[in-house]
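K.L.:
3D model of this:
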Amino acid sequence: MRKVLPFFLGIFLVVVVGAYWVLNYTGSNKDLATGSPYLITVEPGMTTADIANLLHKQKLVKTPEAFRLEAKFRGLERDLQAGRYEITAGMSNSEIVEVLSKGQVQRVRFTVPEGFTVVKTAKKIEAEGLGSAEKFIEAARNYTPYPYMETSDPNVIYKAEGFIFPSTYMFDIGMNEKDMLAMMVKEFNTQMNKENIPEEAEKQKMSIRDLVNMAALVEMEAVFKEEQPRIAGVFLRRLEIYMPIQSDTTIQYILGTQKEEITIADTRIQNPYNTYQNPGLPPGPISSPGMSAIKAVLNPEKTEYLYFVAEKDGHHRFTKTYAEHLKAIEDIHGPQ
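P.N.:
Sure, this is the predicted structure:
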């Protein structure tokens, strides 16, 4: 035993030193260093060997065998996760295994501003190179993962309109358009529950869909958030006395553009979303309202105002009668 033990101890040391050499020298990849980042996609079901070959093909690892040995030696060969990753040429096998095993997927920041529509959001996604505007729009047409989004109104263009929460998101590179939409709508639901909005709406006998519908109008009309409760009060009072809402923002939604001045001819457009021609709320929300606009509808400023017109600085002048309204328009914009 005394003679055999040193022999096996020697063999063990040779193996350890050999493994150390393989991992630290053949796994360094310094010869491949260019400093450039490369995007790679690890598909679900790919084995360590598949990943090693992919990295080798992209000239990110010198030898696939060394990469596989690294993952096996560290007990992580079954922990390499699917996803889209950014790998910089020259990273060692150890560093790459660390990234893949922790699922450090490459992500990109995307912001949905308050008041954005489905179409504007889709165009922003495409402009930033994250996906297809057409596919996002198509996904939003009938997407209703929560019961309060459902509607049987055939005039609703996009059922997801209004339920895309304005926020900043971190998308995985390569995420498809429907998954982007799902993340945004899920955030809407999360924030609504966080702020106890469904309970408040129920107390006021208002459906979530009608609440968001009204909030979208308030969001689009108010340049300054402090005016949102007063504008909400005007719209709600009009509904109470069966007076058309007459919001220019619904005309702009129909036209698909932010027109500086709405003409008389514009207000006569025959369209279900035209709140000059049709009483009550439009068929559906016309944009994604922020939480402040939603809260403004639940907590409106109660006044006798029925009209308002925009000042040149974006604030509004509120009036009680149509005669006062016409006078305010003349004061601000001159004789009509």
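
K.L.:
CA only for contacts and neighbour counts going forward, please
P.N.:
Noted.

K.L.:
going by residue numbers, what spans are helices in the stretch 201-336 of the chain?
P.N.:
Along the stretch 201-336 of the chain, counting by DSSP state H, counting those that start in this stretch, helices occupy 208-221, 228-240, 248-255, 264-267, 291-298, 322-333.

K.L.:
what residues does the last one touch?
P.N.:
For helix 322-333, the surrounding residues in contact (C-alpha atoms under 8 Å, 6 or more residues apart in numbering) are Y307, F308, V309, E311, K312, R317, F318, T319, Q336.

K.L.:
repeat that for the third one.
P.N.:
With contacts defined as C-alpha under 8 Å, 6+ apart, helix 248-255 is touched by 217, 220-221, 258-259, 262, 266-267, 271, 273-275, 282, 286.

K.L.:
I have a second one here; can you model it like the first so I can compare?
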Amino acid sequence: MKIRLPLLLLIVALAMTVTAAFLAGRWYLSQPIKPEATTPLLLDFKGGATARSVTNQVTVHFQSGHSAVSYRLSQIFADINHLQAGLYEIQGQQSWFDIWKMLNQGREKTFSVTLVEGLTLQQWLAQLSEQPYLIDKTSELNESELRQKLGIEEASAEGVLLPETYSYRAYTTDISILKQAYISMQNAVQHAWEERSDRCPVSSPYELLILASIIEKETGLADERPLVASVFANRLATGMRLQSDPTTIYGIDNFDGNLTRAHLREKTAYNTYRINGLPPTPIAMPGKASIEAAANPVRSPYYYFVADKSGGHVFSETLKEHQQAVRRYQLNQE
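P.N.:
You can find the predicted model right below:
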């Protein structure tokens, strides 16, 4: 049977129209939503939500395109039936294909929190309570309950969590982050303990953490940590008291920033001017560098150090030299 020319032309025209429509639809979905947009959309896609709600939120936020058109074309050309719940960050530079692929793969927005060395557990908890999209579960717990939740066997949660930057997804709990920090610290301190030198002055990994926390509070300079560690190692080896201000301060309730002679005379579990050896727990969260310094103090003749008001310290071998350094750097007496 011969096909008449007009009918053939009609078929060709229809095929070209369908092809053009197909290409136009795919082109539309492959274009950036609004490339000049600078404010992303945080799309909180919950279980039970629909693809239509996504197209509505995106077009309203970026004020671009038509929601119904975007939805219909997405039905035809994209997979919109296997979207995963989560919080997503959508940029104007993304296309509809990019958006559906992101939701299909569950590539949620990640947040991060940097838990800084030298801070205390309470300071960390306060910081975590202010993090966006992080569920607060710790404020309802006392210290004993918190240790139980984290699986902490040590006497205190202080000092047993590793300072680090931790990533999380929306609606993660602060307990989850602290569990990561505890496991990371266990690994870090075990490694340091196994690699410790014969100059390490403590007898257990937990004591290593206690000493590391004191070093962490005494100096923020990387090249000073092994020297500070050597001073404490020398003192512990000869039975001298550590006489560390940060430990004394940690044992003062509601410390107002002014360390007095009365504080130094008061006997508390943390006043290393009055007690022998280490305090019973760490006094802050030590970083890896301080842990390594505690495990491997350098060999030095120093037994004293005093802040030089430039961020560092002056180290002395004898009490006489130390007293001279105190007069010069603390009392401004030459």
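
K.L.:
TM-score of the superposed pair?
P.N.:
Between these two chains, after superposing, the TM-score reads 0.73 (TM-score structural alignment, normalised by the length of structure 2); 319 aligned residues with a C-alpha RMSD of 4.4 Å.

K.L.:
give me the buried subset of the contacts of helix 248-255 of structure 1.
P.N.:
Taking 16 or more other C-alpha atoms under 10 Å as the criterion, what is buried in those is L217, M220, E221, D266, T267, N271, Y273, N274, T275, P282, I286.

K.L.:
which residue in structure 2 aligns with the second one?
P.N.:
With the correspondence set by TM-score structural alignment, M220 of structure 1 lines up against K217 in structure 2.

K.L.:
what of the fifth one?
P.N.:
Alignment note: T267 of structure 1 maps to L264 in structure 2; criterion TM-score structural alignment.

K.L.:
if we can go back for a sec, would you mind finding the most buried of the helices of the stretch 201-336 of structure 1?
P.N.:
Mean neighbours per residue, mean count of other C-alpha atoms under 10 Å, is largest over those for helix 208-221, with a mean of 25.

K.L.:
tell me the average deviation of that one from structure 2 after fitting.
P.N.:
Mean deviation of helix 208-221 of structure 1 relative to structure 2 after superposition (mean C-alpha distance after the TM-score superposition for structure 1): 1.0 Å.

K.L.:
and the angle for that helix with helix 228-240?
P.N.:
Comparing the axes of helix 208-221 of structure 1 and helix 228-240 via axes from the mean of the first three to the mean of the last three C-alpha atoms, to 10 degrees yields an angle of 120 degrees.

K.L.:
from the chain's centroid, how far away is helix 208-221 of structure 1?
P.N.:
19 Å (C-alpha atoms, centre = their mean, to the nearest Å).

K.L.:
against which helices or strands is that helix packed?
P.N.:
helix 197-203, helix 228-240, helix 248-255, helix 291-298 (3 or more C-alpha pairs under 8 Å, 6 or more residues apart in numbering; DSSP states H and E).

K.L.:
what residues does it touch?
P.N.:
Contacts of helix 208-221 of structure 1 (C-alpha under 8 Å, 6+ apart): 114-115, 148-149, 162-163, 198, 201, 228, 231-232, 247, 249-250, 281-282, 284-290, 293-294, 296-298.

K.L.:
sorry, back to before: distance to M180 of structure 1 added to the contacts of helix 248-255 of structure 1, as CSV?
P.N.:
CSV is the format used below for these (distance: C-alpha to C-alpha, whole Å):
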residue, distance to M180 of structure 1
L217, 25
M220, 24
E221, 27
Q258, 25
K259, 29
I262, 34
D266, 34
T267, 35
N271, 30
Y273, 27
N274, 30
T275, 31
P282, 26
I286, 20
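
K.L.:
look up how far L54 of structure 1 lies from E77 of structure 1.
P.N.:
In this view, E77 of structure 1 and L54 of structure 1 are 15 Å apart by C-alpha to C-alpha, to the nearest Å.

K.L.:
who has more neighbours, these two?
P.N.:
E77 (20 against 17; other C-alpha atoms under 10 Å).

K.L.:
mind listing what that one touches?
P.N.:
T48, R68, A71.

K.L.:
that one sits in which helix or strand?
P.N.:
Using DSSP states H and E, E77 of structure 1 falls within no helix or strand.

K.L.:
against P282 of structure 1, how distant is it?
P.N.:
Distance from E77 of structure 1 to P282 of structure 1, by C-alpha to C-alpha: 56 Å.

K.L.:
now check structure 2 for the residue matching V185 of structure 1.
P.N.:
Under TM-score structural alignment, V185 of structure 1 pairs with Y182 in structure 2.

K.L.:
excluding covalently adjacent residues, which one is nearest to that match?
P.N.:
Counting by C-alpha to C-alpha, 6 or more residues apart in numbering, Y182 of structure 2 lies nearest to L161, which is 4.5 Å off, once chain neighbours are set aside.

K.L.:
wait, the one you found sits on M285?
P.N.:
Yes. Using C-alpha atoms under 8 Å, L161 of structure 2 is in contact with M285, at 6.5 Å.

K.L.:
give me the more crowded residue out of those two.
P.N.:
More crowded of L161 of structure 2 and M285, by other C-alpha under 10 Å: M285, with 30 against 25.

K.L.:
surely the more buried one meets V160?
P.N.:
Yes. With contact defined as C-alpha under 8 Å, M285 of structure 2 counts as touching V160 (6.8 Å).

K.L.:
switch the helices and strands packed on helix 208-221 of structure 1 over to CSV; also include distance to A127 of structure 1.
P.N.:
CSV is the format used below for these (distance: least, C-alpha to C-alpha, whole Å):
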stretch, distance to A127 of structure 1
helix 197-203, 33
helix 228-240, 31
helix 248-255, 21
helix 291-298, 26
